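A.B. asks: Pasting the sequence and the predicted model now:
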Amino acid sequence: MRFDHLRNHLLEFLDKGFPARQLRRLVSLDPLPGSVVGRQAPGPLAQGLLECSVLEPQSLFERLSSRREGLSEEEAVERRLVSGLNQLGQERPMSLWAHLWFCYCGPFNLLLSLMLPIAWFTEGRDTALALGAMLLIGTLLRFVQERRCNAATEKLKAMVGNTATVFRSLDEGSGLQRRQEVPIEHLVVGDVLWLSAGDLVPADVRLLSAKDLFVSQAALTGEPMPVEKFAMVRDARQSDPLARDSLCFMGTSVVSGSAQAVVLGIGARTFVGSLAERGSAAEPAPSTLQAAVREVSWLLIRLMLVTTPLVLLLNGLGKHDWLQATLFALSVGVALLPEMLPSIVTSMLVKGAVLLSRRKVIVKRLDAIQNLGAMDILCTDKTGTLTQDRIVLERHTDAFGAVDDRVLQLAYLNSHYQTGLKNLLDLAVLEHLELRHALRVDSRYRKVDEIPFDFARRRMSVVVSERNDYHLLICKGALDEVLAVCDRVRQGDRVEPLTGERLARIRAVAEALNQDGLRVVAVATAELPPSREVYGLADEQGLCLDGYIAFLDPPKETTAPALRALAAHGVAVKVLTGDNAHVSLKVCKDVGLEVRGVLLGPRLDDYSDAELGELAERSTLFAKLSPAHKERLVRVLRGRGHVVGFLGDGINDAPALRSADIGISVASAVDIAKQAADLILLEKSLAVLEAAVVEGRRTFANLLKYLRMSASAGVGKVFSVLLASAFLPFLPLLPLQLLLQTLLYDISQVAIPFDEVDAQLLRQPQRWSRQRLGGVMALVGALGALFDIATFLLLWFLFQADSPARQGLFQSGWFVEGLIAQLLVVHLIRTRRIPFLQSRAAWPLLGMTAAMVAVAIFLPMGPLARLFKLQALPWDFWPWLALILLGYLGLSQALKGWFARRCGWL
């Protein structure tokens, strides 16, 4: 039972790879869990949702003390003060004193606390004071480091976040309202929201009105297909709140359509919040970095569990002082326990995230930095990444290429009256017409209805009325998808049947526009009788093709250099777009991206995953893709062993963002894309991303070197301690000395996050390798033990430190050699080149190393020696020590070069 308790405690401490519960959440800054298992919320909550789902709007507003025009700003603030923020699973930050106590409660500090009263009564006040000073330094070291990490992460977290569109009442009782964007965490019960395509549902809500609203509930139910929602319940017999038509839930997302809704529950008082509180949230699979930290941690823990009892038995039976043997064995165990490993890993990740933020990249999930460093394929959309994201309407023509202002007018009406997600094409139409001041059409028409856009149809329609004798349906969308619902075409003042010959001419005109790099959007219409006010998908048929609007999005000047830089760093760029292949090829050519193969979306379904993976590796451009196609391409590339990044900002990019090893979006993206991403670019540019890749590799390289240092130093220490315990008639180091050595080494590691990385390590993607870890551990550990033995022999035979009476000399000599050798390991492992000569560490690390070497020499030679039971070393010991350390460096460098040639490095 005791072992199980210890193991659970260690798992609590190490399994996530982060040193405290308030740091553990830094792994993911997203407000929602990735998936929820189980669908039954607690009874009272479910019952309340079911009751609200069937109430008439006025009764519902009375129940919530709200009104249709929304709450006023003052009312919202008052409610927020009572209910708190709309946050899910957010732990309250530790108070200063609670955090200080937590930092004290580590194995290293607890062992020092155990030894302190023993030292007071057996060794005297001075030794106890020395232990107290070590205890204070160890606690403050961890405390300061973690507080800095917390503060930096909170600043990063504040830089990214989603907003919700709410209605605010201007004057109670007046019915006047305004729309405004507020942070999601500021929502309160009773707020009236506007939801449209691309929005996350920010709370549990009841719909007041809905138009062709489709919501993805996959995060709650696991069902991949979106479900349609309505303002009123169609079947009130449904006992599952998730099946009620009029309810939407926090954590779901709007795929298409629009709606007005009122907030029923926020934060922990939501459906998903209640499930999370009951522990129903599925634990995400550990990332590569988490697995690496866990692997190193458990390796050292296993070494500790095996070594500690052996050291206790060897020293207790051999020296017959069981108290000293017990304290020494515990000191060895604590020295092996990777207490600082999670803290330093977190510090490195936070420092990397801060540096990335200075390069206009915000990290939402800290361990995504590792995937950024390992990425070898980047899948990206075209618009705004390769191009300037400044779309201009270049032409408006009829179906046969003649300039036609009527087509522009129809496109304007469509863009102006739609209430869904206005994309860059809509904005270009509106800006074009407003700048020309040629057509004043909005005042002459009224909107009747709309049929929102979705990525299956790739078109959307609005229905307007200029006069009451007919309704005009205006459809705008991708050429093939619009042609699929057309049977006529307008030429001048005539409307003619859409024959095969005319269809061929139409496609030739569109292709010529595509060849010029223009993106073509078709516009079609139908006049309908004014007999109804509600229209649906079935009304998009028998249309007349009126013409095209064609857009130009010029390539960015920074794209070509960024593509060359990414290629030089071993990252292959693949373009995944829903656009036409001709336009995409022209853009790729303009930015200098060599296209080795083109795959079209409709053909992807003909291939198995294995066939598609092989084709995808050889191809560069993928056009006419649906969201499912993008997600599948990312998945098959990952299945072939690649680390895949995906850059996107639209609703259709969300599945691929979630499937990629590292999802990358931009600050201007739709909510669902930002929520799915691991990184947020403040500027949508490949140049920014290329700089981020280099910074990610630098951070990951420092992480790898530290993991190898920790594992290698532990293995070497085990060999040395076991050999010394077996053959020496006294303890090789006193417990106090071993703990002091451990503390000084831990202090020196604090500077590793500030280290530089060799240029060649930044040129190629870097990955964690268990096999290379084992090789480095065996190499460095064995060498460390070999030169420890050389030190033992030197002290035993040359300096006659061969009896308990002269053990102080032996312990002082090994204390100095062991600490300096550990410090040299840092510089040996940090580079494949010759340390100090061909590759120098950053000044903080060099300075910390020099300081710890000076302390190691000063302690036995200075006035503090007696506090730690050390004694002055003879002057002729130092040349021998220098010779041993130079031999250690030389042999290590030779074997390191041999190992790097055979197995690689890092």
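C.D. replies: Looks like it came in fine. Numbers count the residues shown, from 1 in each chain.
A.B. asks: For the rest of this, base every contact and every neighbour count on C-alpha atoms.
C.D. replies: Fine.
A.B. asks: in terms of contact, does residue 142 touch residue 103 like I think?
C.D. replies: Yes. Counting by Cα atoms under 8 Å, residue 142 does reach residue 103; the two are 6.2 Å apart.
A.B. asks: Can you get me a residue count around the nearest residue to residue 888 once chain neighbours are set aside?
C.D. replies: In this structure, residue 888 finds its nearest non-sequential neighbour in residue 787, 6.7 Å apart by Cα to Cα, 6 or more residues apart in numbering. Neighbourhood size, residue 787 [other Cα atoms under 10 Å]: 20.
A.B. asks: Also the one 4 residues further on?
C.D. replies: Residue 791: 20 surrounding residues under other Cα under 10 Å.
A.B. asks: check contacts around residue 414.
C.D. replies: Residues counted as contacts of residue 414 (Cα atoms under 8 Å, 6 or more residues apart in numbering) are 461, 462, 474, 475, 476.
A.B. asks: okay, now the one to match up with it:
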Amino acid sequence: MADDYLPGRSWRIGRLFGRRPLSVEAPDLSLTPAWTTTSKEVAANELGSNLRFGLTSQEAGMRLADDGPNIISVQRKQGIASLIIGQFKDAMIIVLMVAAVVAAIAGQPRDAAMIAAILIINAAIGVFHELRARQAIDALKQLMPNRVTVIRDGKSNQVNASELVVGDLVQIDAGGQVPADMRLIDVTDLEIDEAALTGESLSSEKSSAALSHGGLPLGDQKNMAFGGTAVGRGKARGLIIATGGRTEIGKIAALMQSGKTVLTPLQKRLARLSRKLAVAAVFVCIIIFAVGLLRGHPPLLMFMTAASVAVAAMPEALPAVVTVLLAVGARKMARHNALIRHLPAVETLGSVTYICTDKTGTLTQNKMHVVDMVTDSRDELLTAMALCSEVEGARDDENSIILQGEPTELALAEYALENGYERQQLELSQPRVATFAFSSARKRMTTVHINNGAYVAYTKGAPEIILAASAKWQEKADALANQAMRVLAFARHSSQELPASDETDGNIEIIGLVGLQDPPRPESAAAIAACKAAGIETVMITGDHPQTARAIAMQIGLADSDDQVLSGAELARLTDENFDQHVLGTKIYARVDPAQKIRIVEALQDRNQFVAMTGDGVNDAPALSRANIGVAMGKVGTDVARDASDLILLDDNFASIVWAVREGRRVYDNIRKFIRYVLACNLAEILTIFFAPLLGLPLPLLPLQILWINLVTDGLPGIALTAERAEPDVMNRSPVPPEQGIFDRDLWIHILFYGGFMAAVTLAMQYWSLIDGKDNWQTMVFTVLTFLQLGQAIAVRSEKRSIFRSNPFRNRFLIATILASAALHLVIIYTPTGQQLFRVSSLSANELAICFLVSLSGLVISEIWKLIRYRGSLGREGDILTEQLK
């Protein structure tokens, strides 16, 4: 307990009960008492308390004034105004604000209004998610009980848990919660469920004796009780050694609040894209304006043209498209029981390279089950499992028996019931006449029954107690224990008189052994295999015992016999440099604390990995916050874990994250398709306007025509690309490298090639129509460039697959928007209002046919490109991951 004192504070300590407290400076942290190895008498003396009378009310009041209430404090919250301002600091947002101003100056109030609306919507969404994120810290407060029994002035009183102070003598009972971190001094059959804090699947048996070794993980500190954990059995008294933010729960809250914000891959890539586009757009517009002036064009016309090109160059629909993509992806994930809390997490899933998962409740069922039995008489063992129990049963409205009791006993009773052995039914013929309750000292429980006039005692307990006289049975028990099972031994003793105790001097008949375990979820193995197929490494991080962690990992295929388990104690001894050498090769971590989970996540992130962290307990919350994406369990998970996460698995099914990853990859692919499409089209417009004057041609397009093309092609067809289904090989390829930007080599080549090709075809049409003496040459240029870009929307549906290998009607929305955009363009050139507004004229049937045929060249060159560049690179197109999960 290295943080029991806070450095630099004055702490009043009354060494003896009733004595005037002294003011002393807090000792150095290295000299803080090791509470686990300190006797209870010394602990009371160090805390200035008394083992019988506790603190005086006066002393408690002074300590409360000095230390503050036993609550988890939070950092000063950022105001709403600051949150709103913070949403407009992103580079992409700044560029779009400039674009809105340019559009307004260029006489396009509708474009300016559309961009402004997008900015407002994005800011509102960002503020909403910031406010939701604050709930993660607030939920921690709910773990502390409201009222608690405390002994002060030698009297037992009920006080508010927030009034507890260090040194208070507190009583805890079964069914309640531990109000703060305590050194136990008086224990009666105490068991505490610490799964939410330590990840331990079994309840922890507690004692008051000083331990021989210090520096143990929380799960092994048997004489300590920690705030926020649940008392499952028994009762105890203890001295408070830490309250509020100094408790283990408080430290977790501090870790969550001190965590740095981790940008998603999408945010990083769009930020880089924004900067590049902004620089390029400004540079090109200056050149276009200058060249136009040198060619003798009016300054106002060239200013409007340059401004229009600037608006066209910026994909102002990108934030809207990304939002739509993420929202649609989130809705699809919800159908597979994966609830997204933060929209950017949808895309982040597609880049995940590591999944760090808790064991208890995530890969396992978080419920003890009987998994093995060793016996010479199955009937007798099942009878003992049913009778030697305190589990109570009741029938529900459907006449089914509902059992309630301590988790281990419940597992035994349920297994017996499943095999037709019900306690209440058996006790009709074998009534119970005596019970010797379980105690941690005796490590056994016995029930006595009358059977055919004789007394039969059934005993269950620890193998080392029940099997002390049988080396043969002890060997069998060891074999089960080596398989990471909790082993219980059962025995029987018959007598003609009612026994006064369950001491038998070894004169018992061993019935058999039962092995219990928190077994893996049935779908865990398939999900782990699916992640491997998708190039995603899975790592188990648990507070459970190393042997148990290894056994579960091997059962689900996460690790094999050659993989080593790194314990929390071993991890603590590793320097950051040494750990960096091990982190990519370690698959199992056991007995780790919350801070070490964060260390593992950050070490992976330092090695350029994108990490998803799954968990359900309070102990998982800091790592969930620090990971690139936090995944919480929705059923058994705590509110703290859910509020700290980006994704919640509603069915607590690890396999659901596989579907979420698949959807994340689809979203990322479709964002790339949109960018590839829009920027190639925008580049075609820029190159057409730029090179026409240099080639001695008149200005090919008017400002309003440029904006119309940009609106028609970037609008509905671009958004329709968000509805594209996943590529067939989406889960057969490795994750997108986190350091790889949106503009990888292939995307650059595509944009430059197709943008240049469309510009060349457009300029060729302008040259031909001018040579042919056509008065409506500008309308033909306008039409060809529009139709070329609409054709590109079809070509980019798949980066590698031919359009003839894809069902054109799988994305009916895209087909409909292309037809609608083409129809709107025809309305412009064939209606008087459109002709007058856009300064175009009608095309004859032959001229329209020529424009259409010339525009098809874009699709033809796309098919040739795919055939040459990607021949043989597709491989198997089936979705291995999906097939494994079916």
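C.D. replies: On my side now, so go ahead. If you're wondering where the values come from, they're calculated on a predicted model, not measured in any experiment.
A.B. asks: and the contacts of residue 414 of structure 1 as CSV, adding distance to residue 215 of structure 1, secondary structure and neighbour count?
C.D. replies: Listed next are the contacts of residue 414 of structure 1 as CSV, based on distance: Cα to Cα, whole Å; DSSP: H, G, I helix; E, B strand; the rest coil; neighbours: other Cα atoms under 10 Å:
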residue, distance to residue 215 of structure 1, secondary structure, neighbour count
461, 20, strand, 27
462, 21, strand, 24
474, 25, strand, 26
475, 23, strand, 27
476, 23, strand, 26
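A.B. asks: biggest separation within those, which pair?
C.D. replies: 462 and 476 (8.9 Å; Cα to Cα).
A.B. asks: Let me see the ranges of the helices in the stretch 151-300 of structure 1.
C.D. replies: If DSSP state H, counting those that start in this stretch is used as the criterion, the helices of the stretch 151-300 of structure 1 fall at 218-221, 271-277, 288-319.
A.B. asks: ok, now which ones touch residue 354 of structure 2?
C.D. replies: 536, 537, 538, 539, 609, 610, 611, 612.
A.B. asks: Tell me the spacing between the residue lying closest to residue 259 of structure 2 once chain neighbours are set aside and residue 672 of structure 2.
C.D. replies: Nearest residue to residue 259 of structure 2, sequence neighbours excluded (Cα to Cα, 6+ apart): residue 626, at 6.1 Å. Between residue 626 of structure 2 and residue 672 of structure 2 the computed distance is 27 Å (Cα to Cα, to the nearest Å).
A.B. asks: okay, the two: which has more neighbours?
C.D. replies: The neighbour comparison of residue 626 of structure 2 against residue 672 (other Cα under 10 Å) goes to residue 626, with 26 against 18.
A.B. asks: Give me the nearest residue to residue 603 of structure 2, chain neighbours excluded.
C.D. replies: residue 580 (6.4 Å).
A.B. asks: How is that neighbour assigned, secondary-structure-wise?
C.D. replies: Under the three-state scheme (DSSP: H, G, I helix; E, B strand; the rest coil), residue 580 of structure 2 adopts helix.
A.B. asks: picking that back up, hang on, the residue nearest to residue 259 of structure 2 packs against residue 258?
C.D. replies: No. With contact defined as Cα under 8 Å, residue 626 of structure 2 does not reach residue 258; the gap is 9.6 Å.
A.B. asks: Surely residue 329 of structure 1 and residue 305 touch.
C.D. replies: No. Using Cα under 8 Å, residue 329 of structure 1 and residue 305 do not qualify as a contacting pair, with a distance of 10.5 Å.
A.B. asks: More neighbours: those two, which one.
C.D. replies: A count of neighbours by other Cα under 10 Å puts residue 329 above the other of residue 329 of structure 1 and residue 305, at 25 against 13.
A.B. asks: Quick one: map that one onto structure 2.
C.D. replies: Here residue 329 of structure 1 is matched to residue 306 in structure 2, going by TM-score structural alignment.
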